[in-house]
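Trainee: what's the 3D shape of this:
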Amino acid sequence: MRAIPSLCAAALLALLLPGCTGPTVVNTEEPVSSAPAPTAAPAPSTRPSNAHLANAFGYAAPIDGATGYAFTTPSGRWQCVIVPRTRAACGKAGGSGAALGITGAPEEVPGPDGDTSAPTAILVDRSGDPQFAASPVPSLTDPPVLPFNRILAVAGFRCNVQEATGISCLSELTGKGFTFSADGYTTAYTDVPADAP
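Mentor: Below is the predicted model of the structure:
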């Protein structure tokens, strides 16, 4: 009589096994939709070079009742001012408010009084886009010359002068900036090459 319980267990097991197996897999040879390809990682932003920093202390100057930083280009034609954590702006030396005379620059921009006039400065604010403005760069008496291939980095901005490209300034917060000379301009910062003399 011992065989009956074993026989019953085997029959029960045979009934349960088909219920435990999964459904039959049918392969129709159709391609399976692939997962979306991963998007390419954003290109790493290039950090501006610190290889040719000027001593900012030598460029400190009183600007509108506070300490700012200013320089004149080696040619003596342009003057730039960094108002700490506010803006970097460049215009004709002497703060005369004269039109910039940059090839390709707009002929008129909105002035501080709402009327349009010729641009007298190119600037980049701490968090804004580079732009031409009809407000003169603060006039300073004989700011020091920033030599070619030296970078004045201070108070959230950096500027440099290069013989081949002109004057360039950058907001370190946004990475936006400008490069200009009398021959033209671009709304991008041009860094001093690390191997520059």
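
Trainee: can we go C-alpha only for contacts and neighbour counts from here?
Mentor: Noted.

Trainee: three-state assignment of the residue positioned nearest the centre of the chain?
Mentor: What sits nearest the mean C-alpha location of the chain, by CA atoms, centre = their mean, is Gly175, with 1.9 Å. Secondary structure state of Gly175, per DSSP: H, G, I helix; E, B strand; the rest coil, is coil.

Trainee: quick one more, to check against the first:
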Amino acid sequence: MTRIRLRPAAALASIAGASTLLLAACAQDASSTGGTESTSPSVSSEAPAAEEAVDSVDAKQYASGDPESVAYGFVTPSGKWLCAIIPTKKVAGCASHPTAGPLGVPGVPQVPSPEGGPPAEANIIAVEEGKEPDFQNWNQALFPDNANVLPYDTTLAIDGFSCNVQFSGVSCKEDATDKGFTISTSGYRFEFTPIPMSIPSGGPVQVAPRIAPLPQQASGSNQCGPVVYPTTGKPATVVIVKGTLRCDEAHAMLTTYFAAPDKSDPVYSFDGWECRLAGDPESAEIGYTINCTDDKGNTVVAQP
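Mentor: Prediction:
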């Protein structure tokens, strides 16, 4: 096995795996509350400048199959979040994927049950037309189909709402007011995060969605089960973001990576793979996000 250190250690980029929302046309209106912003979000408090239209996808590729109540949904590349824009409800939001349970993000409040039961941790973060972003409890799966993956640094925009996916998290907003939210595995903000201007310009680019053709543990999921960070003993979620790699191959590659003596470097190469570390000081306590790509077009992410 040949190990090549590609570049010296550098500041680690803020990241959190990306994201999920269960939204569908048949659901009841949800009980909600504004809540309190997380004390340790993984996104910057200063929204970067953004370029318009260069990162947009074809919304039709993300539409549900119900012609009477169309919703537009997507899964983040990390497999963590499912998000949707529902024109009939005038709402955009995100929820945990694939379980649709509590969001599992620091600082998320309990909100009343839509059926009058005891309060519970919210399972959706959303922004509705003319309202402040908030947390809600939904009692039904509201996106009716298996959603396509929305690639990093792209935007789904339809019917007055926009959502984008970045390494720092997933964001949605109401276009007329710019009110929205950003959520990641380590925190949230009631503030939309635009894609930075570093995205190359030159005219609108239509990015085709994809569904990863790989062995899946659950319907609509490309998650391969956890690995454990040797230095912390904490689990990390393994997701095959791109390619035809099997789950056992992804686990074997990460096991080899963990055994490498120089794996703490921001970028590390071995056996045709290049792995990058990213994370903030808070996520470092439980393990950095690892993003690995190989020369065959496979991409694997392990995130705390």
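
Trainee: ok, back up a step: show me what contacts the residue nearest to the centre of the first structure?
Mentor: Gly175 of the first structure makes contact with Tyr189 under the criterion CA atoms under 8 Å, 6 or more residues apart in numbering.

Trainee: which position in the second structure aligns with it?
Mentor: In the second structure, the residue paired with Gly175 of the first structure is Asp178, using TM-score structural alignment.

Trainee: report the separation between its match and Ala284 of the second structure.
Mentor: Distance of Asp178 of the second structure to Ala284 of the second structure, computed by CA to CA, to the nearest Å: 32 Å.

Trainee: over to Lys131 of the second structure?
Mentor: On the measure of CA to CA, Lys131 of the second structure and Ala284 of the second structure end up 35 Å apart.

Trainee: can you check Glu174 of the second structure too?
Mentor: Using CA to CA, one obtains 33 Å as the distance from Glu174 of the second structure to Ala284 of the second structure.

Trainee: tell me which of these two has more neighbours.
Mentor: Glu174 (26 against 14; other CA atoms under 10 Å).

Trainee: so the more buried one sits against Val127, correct?
Mentor: Yes: between Glu174 of the second structure and Val127 there is a contact at 6.9 Å, judged by CA atoms under 8 Å.

Trainee: which neighbours do these two have in common?
Mentor: Residues touching both Glu174 of the second structure and Val127 (CA under 8 Å, 6+ apart) are 92, 180.

Trainee: picking up where we left off before, what separates the match of Gly175 of the first structure from Leu142 of the second structure, distance-wise?
Mentor: Applying CA to CA, the value for Asp178 of the second structure to Leu142 of the second structure is 24 Å.

Trainee: go on, Tyr268 of the second structure?
Mentor: 41 Å.

Trainee: what segments of the first structure are helices?
Mentor: For the first structure, the helices defined by DSSP state H cover 3-20.

Trainee: what ranges do the strands span in it?
Mentor: Shown for the first structure, the strands assigned by DSSP state E span residues 60-63, 66-72, 78-83, 87-92, 109-110, 116-117, 121-125, 131-133, 151-154, 157-162, 166-171, 177-181, 184-186.

Trainee: redo the ones you listed as TSV? Include distance to Ala196 of the first structure.
Mentor: Shown next, in TSV, are the strands of the first structure (distance: least, CA to CA, whole Å):
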stretch	distance to Ala196 of the first structure
strand 60-63	25
strand 66-72	20
strand 78-83	22
strand 87-92	23
strand 109-110	36
strand 116-117	38
strand 121-125	25
strand 131-133	28
strand 151-154	12
strand 157-162	10
strand 166-171	14
strand 177-181	17
strand 184-186	21
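
Trainee: nearest approach to Cys8 of the first structure belongs to which of the ones you listed?
Mentor: Closest to Cys8 of the first structure of those, according to CA to CA: strand 166-171, at 84.6 Å.

Trainee: the closest one vs the second structure, average offset?
Mentor: Overlaying the second structure shows strand 166-171 of the first structure at a mean distance of 0.3 Å from the equivalent residues (mean CA distance after the TM-score superposition for the first structure).

Trainee: count of residues packed around the alignment partner in the first structure of Asp58 of the second structure?
Mentor: Aligned by TM-score structural alignment, Asp58 of the second structure pairs with Asn55 of the first structure. Asn55 of the first structure sits with 13 neighbouring residues when counted by other CA under 10 Å.

Trainee: any idea how far the nearest residue to Asn55 of the first structure once chain neighbours are set aside lies from Tyr59 of the first structure?
Mentor: Leaving out its chain neighbours, the residue that sits closest to Asn55 of the first structure by CA to CA, 6 or more residues apart in numbering is Leu152, at 7.3 Å. Per CA to CA, Leu152 of the first structure is found 8 Å from Tyr59 of the first structure.

Trainee: try Leu17 of the first structure
Mentor: According to CA to CA, Leu17 of the first structure and Tyr59 of the first structure sit 87 Å apart.

Trainee: and those two? which has more neighbours close in?
Mentor: Per other CA under 10 Å, whichever of Leu17 of the first structure and Tyr59 has more neighbours is Tyr59, with 21 against 9.

Trainee: please verify my assumption that the more buried one contacts Phe71.
Mentor: Yes: Tyr59 of the first structure is within contact range of Phe71, at 6.4 Å (criterion: CA under 8 Å).

Trainee: which residues are in contact with both of these two?
Mentor: Listed contacts common to Tyr59 of the first structure and Phe71 are 143-144; contacts here mean CA under 8 Å, 6+ apart.
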